[in-house]
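In: have a look at this fold, sequence not included:
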């Protein structure tokens, strides 16, 4: 009951603030965005410490993958806010002459943002930036699985933004459920697809629109026509250099040809040893697994009877440290758990095919991924990959970096997500595009009104077909004998 009360009170207080019009002016929105920007800059050390406590995340990754992306989003929103808010004129059309037409972006109201644990600062603040830019009041529910970051956000946000319109609600399943039971004007959820289904079922009770940023098995197709060393480094950076594989756009499995696989394996092994040393479990540059539940899940994927003997590199683990080394597996069965579930960790299966084009059918036999990657110098192969593989996003000759481009939408398709954000797409995710037609009292056409006659219908047909003479007749009231 207490959780429900807290949730209801948070929503009602913010609804009252929104109803007052407080969040609508550009000056208020810009002030909140500047506050978030100052928070990210001034509290860098504290944010890095919280991320270290939650995930043993290296400071470099904390800054590059979280703090810098938040500051970039704030700056981009501040630079473009006036343009996004400005009504956009569109053609009015001759049918409504004389008139003007525009599309006005209005805030949805009071929105709920539920963030994830793997990038607990970025995935909490980035959607909030879009919600604020669009003029909404926001309730943020950080992930309880990253408690240090959740606590830090609850402490910091009231110091930097308007707490009458932006509120943090901490807690676990009970608090999240209580929040979902309330009626919101939009729900933005980042996490796994199982919880995504739950979020959508709650939203359906109130016909609440949702953005679901989920995940999926992101494939990496590696052609033989590549710079092998660069390819190996970029795959490793996107897999293990992003939270030790605990990322929704992390490479989930590789597809390459049987003939090229030994070269790729050798290159990846050398790169991993250079990145993390001969004993990666001692590396300070490798994030730990977030908790024992996820550690045990990943161990079970590795230890499955049909998979265990497929490990060709790595495989070490330390339950006390919650660390698992970068691990490569060669051709685990496609019906094994590691090939059916999203890995979300440091295990990387490599699947071999006879011809690289066979990768298309293999990818398409699975759920649509959040991202798909292809390494190749072959322009024709790139074109075929783009045309034949459906994914939320796509990168050629690198992994994960598309999320840094504020001009690109970031989101899934099918089971990997609903909706997108980043840059202008974040603003659009939290704004309603309202159609506005402003017509003069002039230009009455008798042909549109009853009583209908064949003459009037003839004129109306001409108007609908764009016949200039019919438009003139309609305007001057020629009704064909009516």
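Out: In hand now; what should we look at? Bear in mind the structure is a predicted one, so any value in this text is a computation, not a measurement. Residues are numbered from 1 along each chain as shown.
In: please make it C-alpha for all contacts and neighbour counts, starting now.
Out: Fine.
In: surely residue 433 is in contact with residue 107?
Out: No: Residue 433 sits out of contact with residue 107 when judged by CA atoms under 8 Å, with a separation of 9.0 Å.
In: who has more neighbours, those two?
Out: Here residue 433 and residue 107 are compared on neighbour count by other CA atoms under 10 Å; more neighbours surround residue 107, at 26 against 16.
In: ok, and here's another one to check against it:
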């Protein structure tokens, strides 16, 4: 628990605790109206959001709109269209024991929620989970990362125009404020960030037996077997890695490539980089920057550690500290003990690992923590199926990168070290809801009519029949 106290946080917290029942009683129509209002305010603030993301990351307009605004607007529209159906009570079938009974699942709000969002997609990840939270009928305190101050200001302005503070409130601050919030009793905590901090969040939730959703990270592999055109593979791999300059939780973290393809991949990689970004990628308006010096130094240290250990660098390894610029970097022949093979990179660095057979692939992946995503570039369905069924990951995407997070009917989340719980779409609504079973038993056929006290030989016969047939 933080030693420092924050009266403002206490005030907002108590306002939302007192208001939670009123928010839980809001109708689906009222929640949809709030979502429409949120959509409208986001559209009105479109230019301000793009400008803020450029200040925080030097993100291009296209990248800001396609990776930050579009996913949020898409999620809002998905909820507006489907919330009535998702929130409706669902009848379930009975077996013979409950003949004549009525059984259903009722979705109720969890209550007071805390959403802790990260810096790498500061607009998208703060809002997309808030959409599910308020659609489910909860209150929310949103604690964004302090590393994206310009975006946070725009977020705060939008929230203030859509919600009362006793419903939704953004809280500024750093580690102390986050720690203080985690000392409070929430009904649900949604955290996006690193596994290290995820463990702290989970421990904080356990103190109050709060449910917790963790969207973490991990070293997501990208497998290349050579059955697809190498130029296409290189193009897609570079796009998936360099979106947000590699600062994406589902970015491919390292390449697993068939050994005989190594030299062809290297030459194709260099050709594509020069064709796409020019001889000096720093001059390209399409590449974002590293968020701050701490992460800049961490990434540079990982690369230097690998090279000092004997790795080769056919492209990259150039830095402009004053610009937070790291040239996209390709590493080969990496020593087994290099730090970059164990720590999530979160930057524009491509470590390449070669393999000879499919068993080497699965062993390399399974010897590490379970990744958030796993990418396979192949036409070989047998290889694809083998990897899917012999590895564990939050998701598998074949012949593309990143796009699975945009699918409206697929859940997003990790497994163990890469995350707990599911988000987005219907899965996000259910994550912020309690699925409450309601059973209304038909008294003429109630099971207790046959197995209630006093126990007799007839009771035993009924139990025997149940054991045998039901």
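Out: Received it, and whenever you're ready, just let me know what you need. All figures in this text were calculated on a predicted structure; none of them were measured in a lab.
In: mind checking the TM-score on these two?
Out: TM-score for the superposed chains, counting by TM-score structural alignment, normalised by the length of structure 2: 0.96, backed by 466 aligned residues with a CA RMSD of 1.6 Å.
In: tell me the contacts of residue 400 of structure 1?
Out: Residue 400 of structure 1 is in contact with 238, 249, 250, 371, counting by CA atoms under 8 Å, 6 or more residues apart in numbering.
In: please point out which of those structure 2 shares.
Out: Contacts conserved in structure 2 for the contacts of residue 400 of structure 1, counting by both residues aligned by TM-score structural alignment, their matches' CA atoms under 8 Å: 238, 249, 250.
In: I'd say the second one and residue 370 touch.
Out: By that I understand residue 249 of structure 1. Yes: Residue 249 of structure 1 is in contact with residue 370 according to CA under 8 Å; the separation is 6.3 Å.
In: which residues are common contacts for the two?
Out: 215, 218.
In: residue in structure 2 matching residue 398 of structure 1?
Out: Aligned against structure 2 by TM-score structural alignment, residue 398 of structure 1 finds its counterpart in residue 400.
In: quick revisit: by neighbour count, which of the kept ones among the contacts of residue 400 of structure 1 wins?
Out: For those, neighbours tallied by other CA under 10 Å; top is residue 250, 35 neighbours.
In: for that residue, which non-adjacent residue is spatially closest?
Out: Taking CA to CA, 6 or more residues apart in numbering as the measure, residue 250 of structure 1 lies nearest to residue 239, with 5.1 Å between them; neighbours along the chain are not counted.
In: ok, residue 64 of structure 2 to residue 124 of structure 2 distance?
Out: Between residue 64 of structure 2 and residue 124 of structure 2 the distance is 10 Å, computed by CA to CA, to the nearest Å.
In: of these two, who's got more company?
Out: Remark: of residue 64 of structure 2 and residue 124, residue 64 carries more neighbours, 25 against 21, as counted by other CA under 10 Å.
In: quick check: the aligned residue for the more buried one in structure 1?
Out: Under the alignment (TM-score structural alignment), residue 64 of structure 2 maps onto residue 62 of structure 1.
In: its match contacts residue 48, correct?
Out: Yes: the pair residue 62 of structure 1 and residue 48 passes the contact test of CA under 8 Å, sitting 5.8 Å apart.
In: isn't there a strand covering residue 335 of structure 2?
Out: No: in this structure, residue 335 of structure 2 is coil, not part of a strand, as judged by DSSP: H, G, I helix; E, B strand; the rest coil.
In: which ones are touching it?
Out: Contact criterion CA under 8 Å, 6+ apart gives 306, 309, 310, 311 as the residues in contact with residue 335 of structure 2.
In: excluding chain neighbours, what is closest to the second one?
Out: It stands for residue 309 of structure 2. Using CA to CA, 6+ apart and skipping residues adjacent in sequence, the residue nearest residue 309 of structure 2 is residue 335, 6.2 Å away.
In: next one: the first one
Out: In space, and not counting its chain neighbours, residue 306 of structure 2 is closest to residue 338: 5.2 Å by CA to CA, 6+ apart.
In: and the one you found? What does it align with in structure 1?
Out: Residue correspondence to structure 1 (TM-score structural alignment): residue 338 of structure 2 is matched to residue 336.
In: residues contacting its match?
Out: Residues touching residue 336 of structure 1, when contacts are defined by CA under 8 Å, 6+ apart, comprise 304, 306, 307.
In: buried residues of the helix or strand hosting residue 15 of structure 1, list them for me.
Out: Counting by DSSP states H and E, the element that carries residue 15 of structure 1 is helix 2-19. Burial within helix 2-19 of structure 1, assessed by neighbour count using 16 or more other CA atoms under 10 Å, is assigned to 3, 4, 7, 8, 10, 11, 13, 14, 15, 17, 18.
In: packing partners of that helix?
Out: Using 3 or more CA pairs under 8 Å, 6 or more residues apart in numbering; DSSP states H and E as the contact criterion, the elements in contact with helix 2-19 of structure 1 are strand 110-114, strand 137-141, helix 173-180.
In: how about residue 317 of structure 2, what's its partner in structure 1?
Out: Alignment note: residue 317 of structure 2 maps to residue 315 in structure 1; criterion TM-score structural alignment.
In: how many other residues sit next to that match?
Out: Tallying neighbours of residue 315 of structure 1 according to other CA under 10 Å, which is how burial is gauged here, yields 18.
In: thought it was touching residue 329?
Out: No: with contact taken as CA under 8 Å, residue 315 of structure 1 and residue 329 are classed as non-touching, separated by 9.1 Å.
In: between the helices and strands packed on helix 2-19 of structure 1, which one is nearest to residue 385 of structure 1?
Out: Among the helices and strands packed on helix 2-19 of structure 1, strand 110-114 comes nearest to residue 385 of structure 1, with 33.5 Å by CA to CA.
In: just how off-centre is the closest one within its chain?
Out: Between the centre of strand 110-114 of structure 1 and the centre of its chain there are 15 Å (CA atoms, centre = their mean, to the nearest Å).
In: average offset between it and structure 2?
Out: Between strand 110-114 of structure 1 and the corresponding residues of structure 2, superposition yields a mean separation of 0.4 Å, by mean CA distance after the TM-score superposition for structure 1.
In: matching residues in structure 2 for that strand?
Out: Per the alignment by TM-score structural alignment, strand 110-114 of structure 1 matches residues 112-116 in structure 2.
In: thinking again about what came up before, out of the contacts of residue 335 of structure 2, which end up buried?
Out: When neighbours are counted using 16+ other CA under 10 Å, those contain these buried positions: 306, 309, 311.
In: which of the contacts of residue 336 of structure 1 are conserved in structure 2?
Out: Here is what carries over to structure 2 from those, by both residues aligned by TM-score structural alignment, their matches' CA under 8 Å: 304, 307.
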